[in-house]
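Novice: below is the sequence, then the predicted model.
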Amino acid sequence: MEPLESDLPVRGKTPKQQLSKGMEHMRFAVTVLPSPPTTPAPPQSTTGTDPMLDPSSSSQNTIYGVPQGFEPLRKPVSDSSSNAQKRTDPFQFGSRYLEAGDDIFAYNAWDHVEIDDAYKAFIEAQTDLQRNAPVSEFDKQRFNNKPEKWWDKFYSNNQANFFKDRKWLVQEFPILGEVTKEGAGQVRILEVGAGAGNTAFPILEANRNEDLTIHACDYSKKAVEVMRAHEKYNERQMKSDVWDVAGTGEGELPPGVEKESVDIVIMIFVFSALEPRQWAQAMCNVWNVLKPGGHVLFRDYGRGDLAQVRFKKSRYLEENFYVRGDGTRVYFFEKEELEDIWRGHDAQAAASQDLPENEDVELHGESVSTSQHGENSVPLPLFEIIDLGVDRRMLVNRQRKLKMYRCWLQGLFRKPLISSPKEP
C-alpha cells in the first residue's frame, strides 16, 4: 500500500500546501471545515458542472474544507453504558462510534463510519475518470509479467521500515491468542505474502507456545532477505522462503511444506496483489497446504477505500484493479464478491476469463482445464466462511484537519473436515 499523508505538522504553510501532489485532486473530499456542521445537507447531484463533485474541476483547489453533504453520517447519541469503551483506555478497535454532538477531531479514528450519498457520488465520478484513462496495453503487460520484480524493488527501497508491526492481530483474530498460549501444542502457521515480517515477528514476540512454528513466505526475494536479516529471526520457530501463492507444478507448495500440514494460513493484504485470473490457483494452493479444519485469516482492501479513490490517470488496469506508482498492483473487493470467491464460484469464473482453451489450474495435485464446464469438471475449493465483515473507519489528522475514509474486509475461512470439496 502506498503511504498516506505524514502525521507531522507542516509549519509556516497555508492549508492549501498541506496536501501531497498525490492527493491534491481530493482536497475538497479530505479536508474539513474549521467548524464542521452537525447536520448533513442533502446529497448533491453528479449531473451538470458542480465543481464540488467533479474531481477534475480546478475550482476545488481554492476551497479549504468539504461540502456539508460530505460530513460523515452520525449515529444518535447513546448513553455511556452502551458505549463504555468510547472514552476509556486502552482503546479497542470497533468500539468508538461517531455520534451526534461529537467533535470529529476529538480522536484520530472513528469506527463504523458510513459514507453518505454525496461522497458515494464522488467515488463514482472519480472511478469514471480512472476508467477513461487506463494503463496502456504495453504497460499492462509490463506490470502483470513477473510482478515479483516490482516488490523486489519496493523492499530494496524501503527495507523493513515502511509498514508498522501489526500489534492488533490477536484482537482481530483471537485464534492467534489461543495457539500462542503456553502448552497449546503443535501448531504450524503459514503466512503468505509476509513482506518484511510485520505480522510474523509480532506473533513470535507474543508467543508462549514452544511447539508453534511460523513459515513466512513471500514471492519477493528481497522481502525474504529482509526477514532473514531481522534481529528477531529465529530458525527454531520461524522459517522464511520465497514462494508464489499462485505458483503451479513444483511451486504449488512452499519449500519444505507438505500437503495438509498447516493449521493456519495468514493472508493480510495479499489476495489484492494478485491478478484476478490468479485467484483460483492461489486458493487451490492454500487448500492443499491446510489440514482439514484448518483456518485462513484474511484481511484486504474494500471497494471505495481512500487508496482506491486517490488513484488518477494511467493507474487503472481493469475494473477495481490498479497499479501503484511503484509498479505493485492492488485490487479492491466487495464483501459479496469475496463470499463468492471463497466459496469457489467467482474464482473459477475469473480463472477461465480470457485464457486459452487448455489453460490449466492445479487442484489437489491434478491438472484441471478451465475449458471444462460440464458434469465432469473438477470443482474449486469450497471454504466455509466462518466470518466476513466490512471494517469502515474514518481516520483524522487533528493538526492538519484532514479526514480519510478507509475500508477493509476481514474474514475467517475454514477448510471443511472432509478432505475433498464437492459441489453443493
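Specialist: Received it, and whenever you're ready, just let me know what you need.
Novice: going forward, measure contacts between C-alpha atoms and count neighbours the same way
Specialist: Will do.
Novice: and the helices in this protein?
Specialist: Applying DSSP state H to the chain gives helices spanning 27-30, 117-131, 137-144, 148-158, 169-172, 174-179, 200-206, 221-228, 279-289, 306-309, 335-342, 345-352.
Novice: one more structure, for comparison:
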Amino acid sequence: MAPDRGSETTAEAATVEAALGSLSLQESQSALAQVVDSSDPVASTPPHLSHDPATNAKRTDPFQFGQRHLSESDDVFEYNAWDHVLPDSAHYDFCESQYAAQRAAPVSDFDRDRFNEHPEKWWDLFYKQKTSTFFKDRKWLVQEFPVLQEITKKDAGSKVVLEVGAGAGNTAFPILRMNENPELRIFAVDFSKKAVETMRSAEDYTNGNGVMSAEVWDAAGDSLPPGVEEGSVDIVIMIFIFSALNPKQWQQAVTNINRILKPKGEVLFRDYGRGDLAQVRFKAGRWMEDNFYVRGDGTRVYFFEKEQLEEIWGGSFDVLNLDVDRRLIVNRQRRIKMYRCWIQGRFQKKAPGTLPE
C-alpha cells in the first residue's frame, strides 16, 4: 500500500495521508500530534467521559475500533481524533459534488490505458523513489488480527503466512521479529520487482534464518507465488492491496487466494472505504471509473463499500468479520475536520462441500 501523493494534494492532506494511511487508533493519534502545533495548551487536556485511555489500549474486540466517541456536548477540536463519527448530510452532499466534478474531468483515454496496462511499472517507480526508511512498520497488526499472535507462539506448530502486496516489508518484518515459532514460514510477495529488492536488502531479511521469502507475484495473474503450493497457506494478509487492482482483476485475485489457502484458512483484510479523505480530495484528471482513481504517481486506488466486499468475497469465503472503521481526524490549529474511512475484515475459506452450487 502507498499513500496518495498526487500533484493535486495539499500539503495538509499529504501529511495526514502519509502519516495515517494504515495506522491503528493509537498510532494515528500519535502521528497527528506531528501535524498539530505541539505548543497548543489543549494538547494536554485531561481525559473525560468520551475518552477512556485504559479502554482504548485494552480492546478485547479487534473490530471495536476505539472508544473516543464524539457527543453533542464535546468540542470537536478538543482532541486530534474521534471514533465512529458518521459525517453529517452536509458532508455527504459535499462528497457527491466532488464526485460529480471528478467524473466531469476524467483521466484521458490515453492515460487510462497506460496506467492500467502495466501497473507494476508505476509501483516500481514508486519504490525506486522511496527508501525503506520512508515506510512505517504496522505495529498495530496483532491488535487488529490476534491470530498473528497465536501462529507466532513457540508451540504453534507448522504455519504458513502469505502477505500479498508486501511492499517494503512493513507487515512481514514485524511478524518476523516477534516470531518464536520455529515452524513458521512467511512468504512476502509483491508485483513490484523494486519492492521485492527492497525487502531482500533489509537486515531483517538477511538475518531471518530462511523463515521469510520475498518473491515477485501478481495476485491477479495465472500462476501461484513461487514456492507456494496449492492449499498450503494458513493465513493470507491483504492490507491496502485489493484497492490497487483494477475491478476487472478482483475475481481472479479472489480465485488465486482461494487456491492458495488451506480449508478454513483465513484472509486478513484492510482497505479504503468510500468517502475516505483520500477519495474526496481527488481533483481533475484522476477519475477512471466510479470509485477508481489514479494517483499523481501513476498508482491506482479503489474505494469500497462494505456490501460490495461481502459480495466479492462471500462466494467462496465465510465472512467472519467485516466492519467499517470511521474516524474524524482534526487539525486543531487550522480548525480542519477530515473524515477517514477504512474497511477491515476476516474471510475464511469454506470447507470442501460447503461451496454454493
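Specialist: Yep, it's here. Note that this is a predicted model, so its numbers are computed, not measured.
Novice: export the helices of structure 1 to TSV and append columns for distance to Arg400 of structure 1 and mean neighbour count.
Specialist: Output for these, formatted as TSV (distance: least, C-alpha to C-alpha, whole Å; neighbours: other C-alpha atoms under 10 Å):
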stretch	distance to Arg400 of structure 1	mean neighbour count
helix 27-30	10	23
helix 117-131	21	19
helix 137-144	35	14
helix 148-158	26	17
helix 169-172	29	15
helix 174-179	35	16
helix 200-206	31	18
helix 221-228	34	22
helix 279-289	40	25
helix 306-309	17	21
helix 335-342	32	17
helix 345-352	42	20
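Novice: which stretch among those comes nearest Asp326 of structure 1?
Specialist: helix 148-158 (7.0 Å; C-alpha to C-alpha).
Novice: so that closest one aligns onto which residues of structure 2?
Specialist: Counting by TM-score structural alignment, helix 148-158 of structure 1 lines up with residues 120-130 of structure 2.
Novice: Glu230 of structure 2 reaches Leu261, doesn't it?
Specialist: Yes. Applying C-alpha atoms under 8 Å, one finds Glu230 of structure 2 in contact with Leu261, separated by 7.1 Å.
Novice: more neighbours: which of the two?
Specialist: Leu261 (26 against 14; other C-alpha atoms under 10 Å).
Novice: aligned partner of the more buried one in structure 1?
Specialist: Under TM-score structural alignment, Leu261 of structure 2 pairs with Leu290 in structure 1.
Novice: I figured its match hits Glu258, correct?
Specialist: No. Using C-alpha under 8 Å as the test, Leu290 of structure 1 is too far from Glu258 to be in contact (9.4 Å).
Novice: Phe304 of structure 2 and Trp82 of structure 2, how far apart?
Specialist: Distance of Phe304 of structure 2 to Trp82 of structure 2, computed by C-alpha to C-alpha, to the nearest Å: 22 Å.
Novice: more neighbours: those two, which one.
Specialist: Counting neighbours by other C-alpha under 10 Å for Phe304 of structure 2 and for Trp82 shows that Trp82 has the greater number, 24 against 21.
Novice: circling back: got the helices of structure 1 as CSV, with distance to Asp89 of structure 1 columns?
Specialist: Listed next are the helices of structure 1 as CSV, based on distance: least, C-alpha to C-alpha, whole Å:
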stretch, distance to Asp89 of structure 1
helix 27-30, 28
helix 117-131, 32
helix 137-144, 45
helix 148-158, 33
helix 169-172, 15
helix 174-179, 20
helix 200-206, 21
helix 221-228, 33
helix 279-289, 38
helix 306-309, 28
helix 335-342, 31
helix 345-352, 42
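Novice: identify the residues contacting the residue lying closest to Gly208 of structure 2 once chain neighbours are set aside.
Specialist: The shortest distance from Gly208 of structure 2 to any non-neighbouring residue, by C-alpha to C-alpha, 6 or more residues apart in numbering, is to Leu176 (7.3 Å). When contacts are counted by C-alpha atoms under 8 Å, 6 or more residues apart in numbering, Leu176 of structure 2 touches Ile186, Gly208, Val211, Met212.
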